[in-house]
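Trainee: okay, here's the prediction I keep looking at, along with the sequence it came from:
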Amino acid sequence: MKRFVVVGLGNFGSSIAEALYGQGHEVIAVDPRPDAVDRVAAVVTRAAVADGKDQESLKRIGAKGADVGIVSTGDDITASILAAMALRDLDVKDVYAKVISRDHARVMERMGVTETVFPERDSALALASRLSGLAVLNYVRLGTGFSIQEMAVRDEWIGKSLRELELRKRYSISVIALHDMLTDEITSALDPDARLKESETLLVAGQDEFLARAARQS
């Protein structure tokens, strides 16, 4: 089990926090907005209303020496930079940052973050790969051997429900959202009995070996 610190609880940060916790990891979720913290409180180890840019605040809630830090502060580039610096100063081993532009990515990379994530670019690449017939599309890698990936709905899965497919039981992976590539809509409140469509992809979380196995087999 690893200890993750997620700074910023918008759609991206809260989805990652919930997925990591669902995989059995310790997850500390941080945001200055009480409503954002309340939304994830039940699906993480610890949720705190705190300033993710402040080193002392992060230290008090258990961030020091964590295995992985994830910075997802929306469009606030300054907050993103300061949060990443604070995590590095607290000896967090790997720091991943959501970025909003190539310039933002360059700044974070020069600071020495482990990896940057550019959702808009990744979505475009995912669509291209989906149209090319690839089964698994890399979304974001979080630490050694663990990823959140976008997986195409395989031909044999089309028309079946998540309940029928039993992906958690069969492959030890968690489906955290559906992405309809035609409408670009992402659904996180999943209906286990809804029938999967060819135009959809699955956002799934799990160990790389299990994700690869799910991509290879029906």
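Mentor: The structure has been received and is ready for your questions.
Trainee: CA atoms for contacts and neighbours, from now on please.
Mentor: Noted.
Trainee: which residue packs closest to residue 185, ignoring adjacent ones?
Mentor: Excluding the flanking residues, the one nearest residue 185 by CA to CA, 6 or more residues apart in numbering is residue 179, at 5.8 Å.
Trainee: helix or strand for that neighbour, just tell me which one.
Mentor: strand 174-180 (DSSP states H and E).
Trainee: the residue nearest to residue 185: what's it in contact with?
Mentor: 185-187, 200-203 (CA atoms under 8 Å, 6 or more residues apart in numbering).
Trainee: now it: how far from residue 187?
Mentor: Residue 179 sits at a distance of 7 Å from residue 187 (criterion: CA to CA, to the nearest Å).
Trainee: can you give me the strands for the protein?
Mentor: Assigned by DSSP state E, the strands in the chain fall at 3-7, 26-31, 46-49, 68-71, 94-98, 115-117, 136-141, 146-152, 174-180, 185-187, 200-207.
Trainee: name the residues that touch the third one?
Mentor: Applying CA under 8 Å, 6+ apart, the external contacts of strand 46-49 come out as 27-34, 37-38, 40-41, 61.
Trainee: tell me who's in contact with the residue lying closest to residue 117 once chain neighbours are set aside.
Mentor: Using CA to CA, 6+ apart and skipping the chain neighbours, the partner closest in space to residue 117 is residue 98 (4.6 Å). Listed by CA under 8 Å, 6+ apart, the contact partners of residue 98 are 70-74, 116-119.
Trainee: before we move on, the earlier item: could the strands of the chain go into TSV alongside distance to residue 57?
Mentor: Converted to TSV, the strands of the chain look like this (distance: least, CA to CA, whole Å):
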stretch	distance to residue 57
strand 3-7	12
strand 26-31	10
strand 46-49	10
strand 68-71	14
strand 94-98	17
strand 115-117	24
strand 136-141	26
strand 146-152	27
strand 174-180	29
strand 185-187	33
strand 200-207	29
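Trainee: okay, one more to line up with it:
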Amino acid sequence: MKSFLIIGMGSFGHHLCRSLERQNCEIMIVDERQEYLEDMLPYVTSAKIGDCTNPEVLRSFDITSFDACFVSVGSSFQNSLQITSLLKELGAKKVYSKADEDIQAKFLLRNGADEVIYPEKDGAERIAIRVSSDNIFDSIEISEGYYIMEIQPRREWFGKTIQELNFRKKYRLNIMAVKRDKELFPMPGLNYEFSEGEHLMVLGHIDDIRKVTK
């Protein structure tokens, strides 16, 4: 079971905490204000009130015992920078820090963040992709320009197999799964035959995905 530390229990911290709990993770949460912790108590292993810009407060948490630490302090970017730097100095295995702008991300990375999270930007982009096409239903960015997307198969594919269409070579996409009536069937074989009413989970570059969803 993995163990995580979340510093800052604003909106993002709350959503992250619930999501990690659903994955059966051990979670410690920290905030300066007790009222931000109270509704999360059923989801966590422990909750602490403290100012994490104070090195002694962080030392008391045994930082090296966590698989990763999340910095989601929203009140002060300076505090985010300071906490990120202190976590790395104290031996944090991995630090994820929240940013609102690209310039913040640059400073966080320079101060030791292993990865920067843009919750508002990522959420907005995901919605924009979904609403911009009637044939795209969900998306997850896995690296710059590359996504896993849930799409509707084209009508001309119905009754044909992956092999008959030479799908991967022709469309430069990999089919990761087929979704049928909310049930997921991973890694369909070459003999999978496309049919109406199903969705495909495809992996590829956004430009190639857009070509097949026009």
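Mentor: Perfect, thanks for sending it. Worth saying up front: this structure is predicted, and the values here are computed from it rather than measured.
Trainee: drop the TM-score for these two in here.
Mentor: Remark: TM-score between the superposed chains equals 0.62 [TM-score structural alignment, normalised by the length of the second structure]; 156 aligned residues with a CA RMSD of 3.2 Å.
Trainee: re earlier: of the contacts of residue 179 of the first structure, which is the nearest to residue 78 of the first structure?
Mentor: Nearest to residue 78 of the first structure out of the contacts of residue 179 of the first structure is residue 186 (CA to CA; 27.6 Å).
Trainee: the nearest residue to the closest one once chain neighbours are set aside and residue 64 of the first structure, how far apart?
Mentor: Among residues not flanking residue 186 of the first structure along the chain, residue 179 sits closest, at 4.4 Å (CA to CA, 6+ apart). Using CA to CA, residue 179 of the first structure is found at 35 Å from residue 64 of the first structure.
Trainee: equivalent analysis for residue 214 of the first structure, please.
Mentor: Using CA to CA, residue 214 of the first structure is found at 35 Å from residue 64 of the first structure.
Trainee: pull the number of nearby residues for residue 111 of the first structure.
Mentor: For residue 111 of the first structure, the count of nearby residues is 13 (other CA atoms under 10 Å).
Trainee: OK, contacts around it?
Mentor: Residues in contact with residue 111 of the first structure (CA under 8 Å, 6+ apart) are residue 85.
Trainee: from residue 104 of the first structure, how far off is it?
Mentor: Taken as CA to CA, the span from residue 111 of the first structure to residue 104 of the first structure is 11 Å.
Trainee: over to residue 65 of the first structure?
Mentor: For residue 65 of the first structure relative to residue 104 of the first structure (CA to CA), the value is 25 Å.
Trainee: can you check residue 91 of the first structure too?
Mentor: Distance, residue 91 of the first structure to residue 104 of the first structure, using CA to CA: 22 Å.
Trainee: looking at those two, which is more packed in?
Mentor: The residue with more neighbours, out of residue 91 of the first structure and residue 104, is residue 104; 19 against 15, by other CA under 10 Å.
Trainee: what's around the residue nearest to the more buried one when sequence neighbours are not counted, how many residues?
Mentor: Nearest residue to residue 104 of the first structure, sequence neighbours excluded (CA to CA, 6+ apart): residue 77, at 7.0 Å. Neighbour count for residue 77 of the first structure, taken as other CA under 10 Å: 19.
Trainee: ok, now residue 171 of the second structure?
Mentor: Neighbours of residue 171 of the second structure using other CA under 10 Å come to 14.
Trainee: that one pairs with which position in the first structure?
Mentor: Here residue 171 of the second structure stays unmatched in the first structure, going by TM-score structural alignment.
Trainee: residue 171 of the second structure contacts residue 210, correct?
Mentor: No: applying CA atoms under 8 Å, one finds residue 171 of the second structure not in contact with residue 210, separated by 10.5 Å.
Trainee: show me which positions of stretch 84-100 of the second structure end up buried.
Mentor: By neighbour count, with 16 or more other CA atoms under 10 Å as the criterion, the buried positions of stretch 84-100 of the second structure are 84-88, 92, 94-99.
Trainee: could you do stretch 205-214 of the second structure as well?
Mentor: Here stretch 205-214 of the second structure shows 205-206, 209 as buried, counting by 16+ other CA under 10 Å.
Trainee: now, which of those residues lie within helices?
Mentor: The members of these that map onto helices under DSSP state H are 206, 209.
Trainee: distance to residue 125 of the second structure added to the buried residues of stretch 205-214 of the second structure, as CSV?
Mentor: CSV is the format used below for these (distance: CA to CA, whole Å):
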residue, distance to residue 125 of the second structure
205, 15
206, 12
209, 16
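Trainee: so which of the contacts of residue 179 of the first structure is the most crowded?
Mentor: residue 201 (26 neighbours).
Trainee: for residue 71 of the first structure, see how far away that one is.
Mentor: Distance from residue 201 of the first structure to residue 71 of the first structure, counting by CA to CA: 25 Å.
Trainee: would you mind measuring the gap between the ends of stretch 95-111 of the first structure?
Mentor: Using CA to CA, one end of stretch 95-111 of the first structure lies 10 Å from the other.
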